[in-house]
Structures are given as structure tokens and as C-alpha cells.
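>>> Model the structure of this input:
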Amino acid sequence: MAANILTIPTTTLNNGVQMPAFGLGTFNIKGGEGVDVIKDAIDIGYRHFDTAFLYNNESELGEAINDKIANKVIKREDVFVVTKLWNTYHEPERVREGCDKSLTNLGLDYIDLYLMHFPVSFEYHGDDIPWPKSGPNNEPNAINDIDYLDTWKEMEKLVDSGIVKSIGVSNFNSEQVDRLCKEGRIKPVVNQVECSPIINQKRLNAFCTERDVLIIGYSPLGKKLISRPEIEEIAKKYDKTAAQIILRYLHELGVTPIPKTTHKKRLKENIDIFHFQLAQEDKEALDAMNTGERTVRLPNSIHAKHYPFNLEF
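As a prediction, the model looks like this:
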């Protein structure tokens, strides 16, 4: 059954904003194909789109959205656009600059949700150098250890200015989220983290839920994961795809999944997860797959003061 936007639930963020509880991740979706994929997604019923300055595809997302607005398929307020402040713009005086560049790339007047991509800060060596190197051995990355709280305070000003509706974080651990909740003027509305049956983030999710911070889950699917026999067996039981089982599992955990695909058939399948429920024994079988193993890490940054993945959660 094709997805219908009316069947896709929204979740209320801690500032009262409604966010679609399912989105499209766009990492590596670029060029003309990227524009077409996003247009297809809009036609299918997707309304939550996730990009980042680092992905170098904000312009593709903006082009697709503005085309659909011009053709009266959607209105601007119908779509929820998420992008991210990259590590080279953490210096307080560069935060607005980073946001303005994303707005220009997107061709939009405001961003629905602006995330700090990582708590780790890099030196700024130019807009086209996201992974700066430094030192006598030209070592990556050029880390300058700007305090993420100082960066956050500048992001709060973006909300005050109206060019950003909500702010949140990505790849933050529990201590870092707690610090922002306690010391920031505006509480983060989300923490976007890697989330799948392999790393289900239950402890971090519970921690964030206590603070009214929602988890958005990136990289929920993978070839090795969706081909695992135990997931395929569950999928047969429900007459669903393995991807649908995984995405439904995350939804039932209270996570907003943002899977990526460039295939129209899978775009339709992935979002069609709101008309069935998993039995308890199947959720427990998926729970049992959790190892906490990450596939996404910030390379060459483990010794940074604010590196987030040294804590258990």
C-alpha cells in the first residue's frame, strides 16, 4: 500500500513544534538524480528531509522542494527541513555564517531544525575544506576544542532571529546532552544518532526522553542487517520487507528513523510502516541483536576534548 501523508504521525518537540515521525536521509544523494529522488519522495508523501552542510547536497534538496512549491504540490510549511552546522563553524563568530551558507544552498528563508553535527570542533581553513589538516606532519583533523556550549549559545540566537525554528544536536553522548539541558537557554529538541537493531540506543533514548529530547535515528538499515535470517524470518511473518520490520521496530522504540534510499520502490516501502505492530517476542528478538557496535565514527578525532563516543552512551 502506498504511503499517505495523512497516515504518517507527527511527534511534538519540546518547543511545541510538530515533526513528522519519519524522514528521508540524503547522505550521498547528489546531482540530478538526487533532485529526482527527493521529488519522488515528496510525491509519495515524505515531508521530513535530513541533510547537512557536510553532505554537499543542500542545493539539491532545496531545488526539489522549491520546484514542488512552485508547482503547488506542497507549501513551504508542509515540509520539515533538517540540516547541520559542520565542525569548522563552531567558533561563535562563524555560527551565523555557517547557517547563512546552508540557507543560501537550500534557497529557503528558514530552516525547520538546525543541528550541531558533532560536539567536536575543527579549525576553519575555508568553506571547501571540511576536513582541515595541521601540524608538521599535516595530520587530520585540525581540532581546536571550541566548547560546544559556546557554539550552542550562538545557535540559540538563530532561533531568536527567526531563520531557524528549532535547534538540536547530533552524535552527542548523555553527559553532553545533559549539560546543554542544564546550562543552555534553549533545550535541544532532538539528538540525532546512529540507531538500528545493532545499536538500538535504548539507554540513551531513555536518558533523552527523561529530558524531553527526542531521538532521530540515522543509518537504520544496512545490507548485512536486512539480510540477516532472523529479520527475514520476522518479515515473512508479517508479509513485510526486512527494512520495514527494522523501521517499525525503531518507531515502536520512540525513535524517528531517517533511512536513505534512491529507489522509488523502496521509498514507498520504507515509509509504509504505520499499519501494523510487532509482537513482543519479535521485538525481543530484535533487542537481542544489540551489540552497541557503531558503523559511523568521527575519524581522527578520538583524542579531541569533546569526542562523544568514549562514553558508553
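>>> Could you use CA atoms for every contact and neighbour count after this?
Will do.
>>> quick one: contacts for the closest residue to Ser170 other than its chain neighbours?
Nearest non-adjacent residue to Ser170, counting by Cα to Cα, 6 or more residues apart in numbering: Gln192, 4.3 Å away. Residues counted as contacts of Gln192 (Cα atoms under 8 Å, 6 or more residues apart in numbering) are Val169, Ser170, Asn171, Ile215, Ile216, Gly217, Tyr218.
>>> Let's compare: structure for the following, please.
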Amino acid sequence: MTDAPQLPDQTVALPAGARIPLLGFGTWQITGDEAVRATSAALEAGYRHLDTATVYGNEGEVGRAVAESGVAREDLFITTKCPPNRAGRELDTLRQSLELLQTDHVDLWLIHWPGDGSVNTDMWRAFVEARESGLAREIGVSNFDVALLDEVTDAVGVAPAVNQVEWSPLLFDATTLAEHRERGVALEGYSALRGGTLEHPVIVEIAERTGRTPAQVIIRWHLQHEVIVIPKSVHADRIRSNADVAGFELSDADMAALDGLTTARR
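Got it, this is the predicted structure:
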């Protein structure tokens, strides 16, 4: 029997009172029975934060895995996302998501990517309505730059709780991180294990020296920056390994080396 992974217990407080686990399980490009199996494996490994989206086409499978897991709903943090082409139909889209996820609310609902013109502010008003009606505990955005964060905040008077963006040691930007902190917007990273990160020699060296996998080093780097991270895999052993990041810490020198990989690429 494999030892249970040591999952981090770190969370970030969000504006409406929810706490989002820094470690989540991503489900992009996982569909059908494979999505049920992978989500079930994540829940069995101890993940309690699940990330899906309308356009992923797997909300029903994620909902089925949750229903079959026996994990209490109040112990879970579930995120889904609404694409901008659903502008004007936001609440109907969310209700469809809730039906598929077999829940009466999501913990975080995101605009999946920016729309054109007034779409973002129009959608953001609907998102605030969803939060006020209890359909979504927290609301946020994805793939927005800081100017767009300010635009929707200024127009509606409510700041996004979270902005989910592509993020890794190869994409690190201290200014972007600081700008989010200044606005009280939690930064969440996706695709952390893509784009050559797992093979990068600096990351591989740190992994070998610390007795960890490159993926664990990357995930730990996110946690020490207090950036939410949602690694995904369809393999149960990797799902467990990616969660097993509470038992070590990267040194200041290692963190600085990882932060510097972006500069080294320029």
C-alpha cells in the first residue's frame, strides 16, 4: 500500500468569506469516463479543490465523481467558468453547470476569457447577481490583464476575487504578482507543467537535489509564492505525486533561481 501523499493545507481568503485551497485539481482536456476516473483519483488522493469549465465538456463527469466519492460538499471547493459567448445567458449557463455538477452552488465562478467591447462589464454585473443570489460563493475572471481587472472593477464596483492565468517559473512576472496583490485579487496559475517546465535543466537539478519530481518542485514554487495551482493528470500515480508537496520546502536560493528563469529566456 502506497503511503498517503502529504497534501498542503494552505488556503487563501477570498472577499466573500470563502477560502480557496492553494492546491487544486485541473480537468482541462479530460473528458468522458477518463474524467470520472481522474477526478475520483484526485478526491481519493485528498484533493478538495476541483477546477472545471463549461467549455471543457466534463462538468457532468466531475459531478458524478464527486457524488460517488462520499466527500461532503462542504469539504469541497468547486470552480467552473463561463465563456464570453454566453453573454446575456450567464445565469442560465451557471444553472446548467450546477445541474451537471449536482450541486446548488459553486465556490468560484469565472469569466473564462475576455470578450469584446462591453461584454466583460455586462457579464460581470450578471456574475455579481449570481453571487448575491447564492449560486456562486465567489466570482472572478480568467485570462484578464490588469487593465481589464480595473475596467470591470471600476464599472461595477466589485473586484474579481481571482484571476486565473497561465503561470509557471518560465512565465513568472513579479510585477504582475504585485499588481494582483495590490488589488486584493488572488492569482491562480494554470498549465504550470507545460511549455518545457518539466524538462528545464534548472528545475530538473533542483528536483534531483531535493529528491523530488520536477512537477513537485514547480507546484511547491507556486505554494511558496501563495499562487493557486491546479495541476492535471489522468494517471493516478501522478495525481498522487503532484499532491505530495507538503513535506519539503524550497530554499530562498532555489526560489530565486526559479523566479529568474523568465529573465533568462528574454
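>>> hmm, back to that, in TSV, list the contacts of Gln192 of the first structure along with distance to Pro257 of the first structure.
Formatted as TSV, the contacts of Gln192 of the first structure follow (distance: Cα to Cα, whole Å):
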residue	distance to Pro257 of the first structure
Val169	15
Ser170	14
Asn171	15
Ile215	9
Ile216	6
Gly217	5
Tyr218	6
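>>> Of the residues you listed, which are still contacts in the second structure?
Counting by both residues aligned by TM-score structural alignment, their matches' Cα atoms under 8 Å, the second structure reproduces these contacts from the contacts of Gln192 of the first structure: Val169, Ser170, Asn171, Ile215, Ile216, Gly217, Tyr218.
>>> which residue is nearest the middle of the first structure?
With distances taken as Cα atoms, centre = their mean, Gln192 lies nearest the centre of the first structure, 4.8 Å away.
>>> Looking at the kept ones among the contacts of Gln192 of the first structure, which is nearest Arg248 of the first structure?
The shortest gap between Arg248 of the first structure and any of these belongs to Gly217, at 12.2 Å (Cα to Cα).
>>> Report the spatially nearest residue to the equivalent of that closest one over in the second structure, omitting neighbours in sequence.
The alignment partner of Gly217 of the first structure in the second structure, by TM-score structural alignment, is Gly189. Nearest non-adjacent residue to Gly189 of the second structure, counting by Cα to Cα, 6+ apart: Trp167, 4.7 Å away.
>>> Per the alignment, Ser133 of the second structure pairs with which residue of the first structure?
Under the alignment defined by TM-score structural alignment, Ser133 of the second structure is paired with Ser161 of the first structure.
>>> just Ala147 of the second structure next, same as before
Matched to the first structure by TM-score structural alignment, Ala147 of the second structure sits across from Glu175.
>>> Likewise for Lys81 of the second structure?
Using TM-score structural alignment, the equivalent of Lys81 of the second structure in the first structure is Lys84.
>>> quick one, what contacts that match?
Thr51, Ala52, Phe53, Leu54, Tyr114, Leu115, Met116, His117.
>>> picking that back up, redo the contacts of Gln192 of the first structure as CSV? Include secondary structure, neighbour count and distance to Ser121 of the first structure.
As requested, the contacts of Gln192 of the first structure are arranged in CSV below (DSSP: H, G, I helix; E, B strand; the rest coil; neighbours: other Cα atoms under 10 Å; distance: Cα to Cα, whole Å):
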residue, secondary structure, neighbour count, distance to Ser121 of the first structure
Val169, strand, 28, 13
Ser170, strand, 23, 13
Asn171, coil, 23, 13
Ile215, strand, 26, 22
Ile216, strand, 24, 22
Gly217, strand, 27, 22
Tyr218, strand, 24, 21
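>>> coming back round to it: part of a helix, is the residue nearest to the centre of the first structure?
No. Secondary structure of Gln192 of the first structure (DSSP: H, G, I helix; E, B strand; the rest coil): strand, not part of a helix.
>>> which residue in the second structure lines up with it?
Match for Gln192 of the first structure (TM-score structural alignment): Gln164.
>>> Against Val229 of the second structure, how distant is its match?
9 Å (Cα to Cα, to the nearest Å).
>>> which neighbours do the two share?
Glu188, Gly189, Tyr190.
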